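Peer 1: Everything below, folded, please.
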Amino acid sequence: MSEKKRQKTERAPFDPVRHGLRADFRLTRFTKLKGWCKVPQEELLKLLAGLGSSLNISDGESLGAGLDCCVIPTRHEGISLVQTTDFFYPLVDDPYDQGRIACANVLSDLYAMGVTDCDNLLMLLGISTDLSKPERDVVTPLMMEGFRDCAEEAGTSVNGGQSVLNPWFIIGGVASSVCAKNEYIMPYNAVPGDVLVLTKALGTQIAVNAHQWIEQSETYQKIADVITKEGVRKAYESASASMSRLNRIGATLMRKYGAHGATDVTGFGLLGHAQNLAKCQKESVDFIIHSLPIIAGMSDTAKIAAKKIFDFKLHEGFSAETSGGLLIVLPKEKAGAFCQEIEELEGMPGWIIGDVTSGNHTAKIADDARVIEA
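Peer 2: A predicted model of the protein is given here:
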């Protein structure tokens, strides 16, 4: 293990006091929204129609708005620009981790296209006007450091961007890759008999919210019967580690095992993104999801939260995820080897969670779908 990687592995959790801040400083207080900040999918499609932008699958070379990246042929024959942008608000209290998560989230859209190398990365940063100067001087450099370190891990660097003052903290970026045709995988080649593979567990949104509820005694008591505070903390740590992890290995294996398409699971939830992917397929297929890998403890927490606090719609497939896993369409005979190799390389499993059948470009979660505690 390199010295730099060893230092990252041993990095201590963020302690506000150690940085000269109040003990009760929480980054997540500088926004009113977290992972459910996306414009609803139906409204977004109407807005995109107003732009005159649509998904183009007719020529096999370009993608407009609607999926993870745009793929735009350049004036140079055989060369396309693959590009994406993303940003969101703080959902963890460690500024360094928040920076890493934001960078991983931006790059994930490239990885969903099977693109493994980012040629240029920009950072978008909105610094909250509610921060005091001492808070701003501590938090902002840590967040930028996390973003930069994640970019370096991905083999790229931050070469510009924009920083502004804003009522809420915002962090994200723009990722671009200049690709030949064999360097990306179009997302629309699913055929009946394929299977769906997911590379990260679900439930990050429940985990980060439950972690905040620990400090809100009245709210935590509503879930105390199904999960201990220690259980919440473990789920939060698992979610933070998952969100910080790049999908680059998954993208590499997509190409190795002949993926027929993919998307990453983020703000619209597992089913929302599966539906979006199903709609763009060339063949008339359906996606049937039969398994839901969920961070340990978050399935029961989501159920009781739905009754007493807020319904995240986790089991219905619409709970937002941040920097979630890749949902990959693979030939059935290759999916097992894909899952085995990604676990060997990352130390974390992948799961076969669904089937591709003949159908009408829809996706659904089976009534008898099973939950896998991850």
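Peer 1: make it CA atoms for all contacts and neighbour counts henceforth
Peer 2: Noted.
Peer 1: host element of M143?
Peer 2: If you go by DSSP states H and E, M143 is part of helix 133-153.
Peer 1: ok, residues contacting that helix?
Peer 2: For helix 133-153, the external contacting residues (C-alpha atoms under 8 Å, 6 or more residues apart in numbering) are 19, 21, 95-104, 121, 127, 157-158.
Peer 1: Most neighbours among those, please name it.
Peer 2: C103 (35 neighbours; other C-alpha atoms under 10 Å).
Peer 1: Can you tell me the SS state at L314?
Peer 2: coil (DSSP: H, G, I helix; E, B strand; the rest coil).
Peer 1: May I have the residues that are in contact with it?
Peer 2: 203, 299, 302.
Peer 1: Wait, a helix at the second one?
Peer 2: Yes: with the criterion set as three-state DSSP, the secondary structure at S299 is a helix.
Peer 1: ok, now how distant is it from G231?
Peer 2: According to C-alpha to C-alpha, to the nearest Å, S299 and G231 sit 12 Å apart.
Peer 1: the more surrounded of these two?
Peer 2: It is S299, of S299 and G231, that has more neighbours when counted by other C-alpha under 10 Å, with 22 against 17.
Peer 1: residue contacts, the more buried one?
Peer 2: Taking C-alpha under 8 Å, 6+ apart as the test, what S299 contacts is 203, 314-315, 371.
Peer 1: any idea where the helices of the stretch 101-250 of the chain begin and end?
Peer 2: Shown for the stretch 101-250 of the chain, the helices assigned by DSSP state H, counting those that start in this stretch span residues 133-153, 204-213, 217-220, 229-244, 248-256.
Peer 1: How far does the first one sit from its chain's centre?
Peer 2: Taking C-alpha atoms, centre = their mean, to the nearest Å, one finds the center of helix 133-153 at 20 Å from the center of the full chain.
Peer 1: can you give me the strands for the protein?
Peer 2: 70-73, 79-88, 120-128, 158-166, 170-180, 195-198, 261-264, 285-294, 326-330, 351-358, 362-373 (DSSP state E).
Peer 1: okay if I get these as CSV plus distance to S108?
Peer 2: Listed next are the strands of the chain as CSV, based on distance: least, C-alpha to C-alpha, whole Å:
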stretch, distance to S108
strand 70-73, 13
strand 79-88, 9
strand 120-128, 12
strand 158-166, 16
strand 170-180, 9
strand 195-198, 14
strand 261-264, 7
strand 285-294, 19
strand 326-330, 8
strand 351-358, 18
strand 362-373, 22
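Peer 1: With respect to S54, which of those lies nearest?
Peer 2: S54 lies closest, by C-alpha to C-alpha, to one member of the strands of the chain: strand 70-73, at 10.3 Å.
Peer 1: Setting aside sequence neighbours, what's the nearest residue to I353?
Peer 2: S291 (4.7 Å; C-alpha to C-alpha, 6 or more residues apart in numbering).
Peer 1: Out of the contacts of S299, the closest to K332 would be?
Peer 2: Nearest to K332 out of those is V371 (C-alpha to C-alpha; 21.1 Å).
Peer 1: To compare with the earlier structure, here is another sequence to fold:
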Amino acid sequence: MSPTATTPDTRRLTSYAHGGGCACKIPPGELEDAVRGLVGQAGDDVLVGLDSGDDAAVVRLRDDLAVISTADFFTPVVDDAYDWGRIAAANALSDVYAMGGTPVVAINLVGWPRGVLPMELMTEVLRGGVAVAGEVGCPVIGGHTIDDPEPKYGMAVTGVIDPKDLLRNDSAAAGMPLTLTKPLGLGLLNNRHKQTGEVFPEAIETMTRLNRAASAAAVTAGLRAATDVTGFGLLGHLHKMLRASGVGAVIDRSAVPVLDAARVALRDGFIPGGSRRNLDWVRPHLTAASDVTEDDLIVLADAQTSGGLLVVGELPGYPVIGYTVPGTGIEVR
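Peer 2: Reported below is the predicted structural model:
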């Protein structure tokens, strides 16, 4: 479907925020510097803490049961309040799926400019979040709200998992295929939407699609390593996984799925600042073939919102985009 412009009387939520979605994340290098002194606090039952920069915390309750805890929120990524709620909820639930778990309860996290935007609009955001969580039977019970100059929405989510099924970002082994379960280009399209008001249904469908099936398939296949691809882009999240696991990777850029409209947005210059920062951060660990262009690398570093899973191993029905190798760093071919 071709993009359509919003009507003049549509209240443009994205105009109330300096950025949008996961592209608003604090740059990865700055974030790591800020939390570096906080690692190493894990007790014996903390299976996943801050040390590897994984998607969620995991604490063992008993030998066959662990709890997964995560929180995620961001400024409006689309202008439609209900869709923003759906996207933010899918993104928050994704951290649990990235660990191989099942979400069991969520609470809302809301910042709202109450004197600027009507409360009825906030209700639509919350309604979207409940709708997506309801798809997987995860109750949304209460939450916390503050009066905030910029609208923000997300969820804190609690999940469960048998520790033997845990997917981690520090468990990648060399000689394994890399699978990506959603196409890239969401940051480019979200930035174009913010700048022009054009609506991209394929981006909304991608962002609201849950990673539940891919997560379950990875656990069933006995795989051990995964992460979700969000604000740090494919290259950023892959770099974190490789660094934590002590391996390297080769990426076949022609095998990486990209939304068609995102290639047009790239050509027209709608590159988010977060995508450029991602590439700057990972570039020292990157080598590229002579025919790999800067545009190719921008797409691979594009800041995603509610992106797919990057799984070490092959999942039927999803594209293999490369493979892990001994050594360090990322080679793009």
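Peer 1: Tell me how they score on TM after superposing.
Peer 2: Once superposed, the chains reach a TM-score of 0.83 (TM-score structural alignment, normalised by the length of structure 2), with 305 aligned residues with a C-alpha RMSD of 2.7 Å.
Peer 1: Of the helices of the stretch 101-250 of structure 1, which stretch is the most buried?
Peer 2: A comparison of the helices of the stretch 101-250 of structure 1 by mean neighbour count, using mean count of other C-alpha atoms under 10 Å, puts helix 204-213 on top with a mean of 24.
Peer 1: who does that helix touch, helix- and strand-wise?
Peer 2: Helices and strands touching helix 204-213 of structure 1, as assessed by 3 or more C-alpha pairs under 8 Å, 6 or more residues apart in numbering; DSSP states H and E, comprise helix 217-220, helix 229-244, helix 298-308.
Peer 1: want to try CSV for these, with distance to L253 of structure 1 as columns?
Peer 2: Listed next are those as CSV, based on distance: least, C-alpha to C-alpha, whole Å:
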stretch, distance to L253 of structure 1
helix 217-220, 41
helix 229-244, 18
helix 298-308, 28
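Peer 1: looking at those, which is closest to T31 of structure 1?
Peer 2: Across these, T31 of structure 1 has its closest neighbour in helix 229-244 (18.1 Å, C-alpha to C-alpha).
Peer 1: The closest one packs against which elements?
Peer 2: Secondary-structure packing of helix 229-244 of structure 1 (3+ C-alpha pairs under 8 Å, 6+ apart): helix 95-111, helix 204-213.
Peer 1: Tabulate those helices in JSON lines, adding columns for distance to A65 of structure 1.
Peer 2: Compiled in JSON lines, these are given as follows (distance: least, C-alpha to C-alpha, whole Å):
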{"stretch": "helix 95-111", "distance to A65 of structure 1": "13"}
{"stretch": "helix 204-213", "distance to A65 of structure 1": "25"}
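Peer 1: between those helices, which one is nearest to L326 of structure 1?
Peer 2: Closest of these to L326 of structure 1 is helix 95-111, at 8.1 Å (criterion: C-alpha to C-alpha).
Peer 1: Can you give me every residue that contacts the residue nearest to I353 of structure 1?
Peer 2: Contacts of S291 of structure 1 by C-alpha under 8 Å, 6+ apart are 352-354, 369-372.
Peer 1: now do S215 of structure 2
Peer 2: S215 of structure 2 makes contact with 97-101, 309 under the criterion C-alpha under 8 Å, 6+ apart.
Peer 1: Ok, which of the helices and strands packed on helix 204-213 of structure 1 comes nearest Q83 of structure 1?
Peer 2: helix 229-244 (20.7 Å).
Peer 1: what sits up against the closest one?
Peer 2: By C-alpha under 8 Å, 6+ apart, helix 229-244 of structure 1 touches 92, 97, 100-101, 104-105, 200-201, 203-204, 207-208, 210-211, 214, 295-298, 322-324.
Peer 1: And for stretch 82-90 of structure 2?
Peer 2: With contacts defined as C-alpha under 8 Å, 6+ apart, stretch 82-90 of structure 2 is touched by 72-74, 76-78, 124-133, 153-155, 204, 207-210, 305-306.
Peer 1: distance from it to structure 1 after superposition?
Peer 2: Following the fit onto structure 1, the mean deviation recorded for stretch 82-90 of structure 2 is 0.6 Å by mean C-alpha distance after the TM-score superposition for structure 1.
Peer 1: What range does that stretch cover in structure 1?
Peer 2: Taken onto structure 1 by TM-score structural alignment, stretch 82-90 of structure 2 occupies residues 96-104 there.
Peer 1: Show the buried residues in the contacts of S291 of structure 1.
Peer 2: 352-354, 372 (16 or more other C-alpha atoms under 10 Å).
Peer 1: Near H290 of structure 1, how many other residues are there?
Peer 2: Here the count is done by other C-alpha under 10 Å, and H290 of structure 1 has 18 residues near it.
Peer 1: any idea how far the aligned residue in structure 2 for it lies from V320 of structure 2?
Peer 2: With TM-score structural alignment as the criterion, the equivalent of H290 of structure 1 in structure 2 is D252. Remark: distance between D252 of structure 2 and V320 of structure 2 (C-alpha to C-alpha) = 9 Å.
Peer 1: now L186 of structure 2
Peer 2: Per C-alpha to C-alpha, L186 of structure 2 is found 19 Å from V320 of structure 2.
Peer 1: got the contact list for the most centrally placed residue in structure 2?
Peer 2: When C-alpha atoms, centre = their mean is applied to structure 2, the residue found nearest the centroid is T230 (2.4 Å). T230 of structure 2 makes contact with 22, 237, 303-308, according to C-alpha under 8 Å, 6+ apart.
Peer 1: count of neighbours near the residue lying closest to D109 of structure 1 once chain neighbours are set aside?
Peer 2: Leaving aside its sequence neighbours, D109 of structure 1 sits nearest to D68 (C-alpha to C-alpha, 6+ apart; 5.1 Å). D68 of structure 1: 27 surrounding residues under other C-alpha under 10 Å.
Peer 1: now swap in V229 of structure 2 and tell me
Peer 2: If you count neighbours by other C-alpha under 10 Å, V229 of structure 2 ends up with 29.
Peer 1: That one and G307 touch, don't they?
Peer 2: Yes: between V229 of structure 2 and G307 there is a contact at 5.1 Å, judged by C-alpha atoms under 8 Å.
Peer 1: between the strands of structure 1, which one is nearest to L277 of structure 1?
Peer 2: Nearest to L277 of structure 1 among these is strand 261-264; the distance by C-alpha to C-alpha comes to 6.9 Å.
Peer 1: Where in structure 2 does that closest one fall?
Peer 2: Counting by TM-score structural alignment, strand 261-264 of structure 1 falls onto residues 225-228 of structure 2.
Peer 1: check the fit of that stretch onto structure 1 and give the mean distance.
Peer 2: Compared with structure 1 after fitting, stretch 225-228 of structure 2 deviates on average by 0.4 Å (mean C-alpha distance after the TM-score superposition for structure 1).
Peer 1: Cheers, nothing more for now.
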